[in-house]
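1. requesting a structural model of the entry that follows:
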Amino acid sequence: MDLHELLEKTVTGLGFELVDVEQSPRGRVLRLFIDKPEKEGGIDVEDCATVSNHLTRVLAVENVDYDRLEVSSPGLDRVLKKLADFERFAGSEVNLRLRLPLAGRRNFNGILQGVRDGKVCLTIDTGDVELELSNVDKARLVPKFD
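-> Prediction:
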């Protein structure tokens, strides 16, 4: 079982969603971002501690070599990676960067309209665009402050 699969299985088994995993270049630091969509107010310190404590034991049993484990909430500028993320946050403002340009453009800011036929739908200043999910390099929510 590879590391990402092990982390995904463990985190979802605890009732959380694994949003993202970052590893330092030599794999010495593991940084996980978790969420719990149905929880009002989002992830708190106790949630992070629960996941961290459990993962520390699992990684020891599986002989995963690392120096530091960090578990955090995805934050207000949450990264969108999975198809389900783009569906869940429809109606939200996003910043999106493509791997390969579309009509000479790689960066898009707009309102996420969801997913249609496997393509990410976005309303930008010049109208609606459909972007291949496989071409999305990075996508993040734009934080809203009241």
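2. going by C-alpha atoms from here, please, whenever you check contacts or count neighbours.
-> Noted.
3. list the buried residues in the lengthiest strand in the chain.
-> Longest strand of the chain, by residue count under DSSP state E: strand 105-116. For strand 105-116, a neighbour-count test (16 or more other CA atoms under 10 Å) marks 107, 108, 109, 110, 111, 112, 113, 114, 115 as buried.
4. nearest to residue 93, of those?
-> residue 111 (4.4 Å; CA to CA).
5. who's sitting farthest from the centroid in this protein?
-> For the chain, the residue at maximal distance from the C-alpha centroid (CA atoms, centre = their mean) is residue 126, at 27.3 Å.
6. one more to line up against the first:
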Amino acid sequence: MALQQIVEQTVIGLGYDLVEVERSAGGLLRVTIDLPWAPPQADEAAHEQFVTVEDCEKVTRQLQFALEVDGVEYRRLEVSSPGIDRPLRHVQDFERFTGSVIDITLKAPMGAAAGGQVSANRKKFRGTLERAENGDWQIVWSDEVVIKPGQKVSKKRAPAPVHVLGFSLDEIRDARLAPIVDFKGRGGTSA
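-> So this is what the prediction gives:
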């Protein structure tokens, strides 16, 4: 059985989602897991759960056994959560993180598709992930300059235009959650 299949069966069998399997130099086998996601129901409050150290330990023990049984060669096994810059690989990932700020890298430049307001050779974008009306995806962003506390701003200054770039999953080389850290804590307000 192939490595990907062994890892996928083991992780899913334990009730987790497999995000990524990566072989690195020196025999390192890195497995990234996440908790399963289901769209919230109308009467259900959305509350995010996170992978714990105990979850990673449980998957590690089971994977060590499964990999040994199938004779997979590796020197070190590392099981972890996806972190704040979680990769988005499947349609379900995009559905789960709709409304979140993401970073995408396209396979080919698509600046002309954004109304000519974006550099024609640009491939990397950061913005809010949204579902487009045609069923594809889009990323929405503004090149608004962040105003520092105490900085004077002209009242005549025009707001920065909002850009929208539509894309299909086939056009993406890499997509990840943007690693934005809020030091005010979860659910805190920015004042």
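7. follow-up on the earlier one: so which elements touch the helix or strand following the longest strand of the first structure?
-> Of the helices and strands lying after strand 105-116 of the first structure in sequence (DSSP states H and E), the nearest is strand 119-124. With contacts defined as 3 or more CA pairs under 8 Å, 6 or more residues apart in numbering; DSSP states H and E, strand 119-124 of the first structure has these neighbours: strand 105-116, strand 127-132.
8. closest to residue 22 of the first structure out of the ones you listed?
-> Short answer: strand 105-116, nearest of these by CA to CA, at 22.6 Å.
9. can you give me the helices in the first structure?
-> Counting by DSSP state H, the first structure has these helices, from start to end: 3-13, 45-61, 83-88.
10. for the ones you listed, which one sits closest to residue 23 of the first structure?
-> helix 3-13 (10.5 Å).
11. what's the average distance for the closest one when superposed on the second structure?
-> Aligned to the second structure and superposed, helix 3-13 of the first structure gives a mean residue distance of 1.1 Å (mean CA distance after the TM-score superposition for the first structure).
12. the aligned partner of residue 102 of the first structure in the second structure - how many residues pack around it?
-> In the second structure, the residue matched to residue 102 of the first structure (TM-score structural alignment) is residue 110. Neighbours of residue 110 of the second structure under the rule other CA atoms under 10 Å: 21.
13. please tell me how far residue 110 of the second structure sits from residue 125 of the second structure.
-> Using CA to CA, to the nearest Å, we find residue 110 of the second structure at a distance of 10 Å from residue 125 of the second structure.
14. what do you get for residue 78 of the second structure?
-> Between residue 78 of the second structure and residue 125 of the second structure the computed distance is 30 Å (CA to CA).
15. and what of residue 25 of the second structure?
-> For residue 25 of the second structure, the distance to residue 125 of the second structure - CA to CA - is 30 Å.
16. before we move on, what about residue 87 of the second structure?
-> Taken as CA to CA, the span from residue 87 of the second structure to residue 125 of the second structure is 15 Å.
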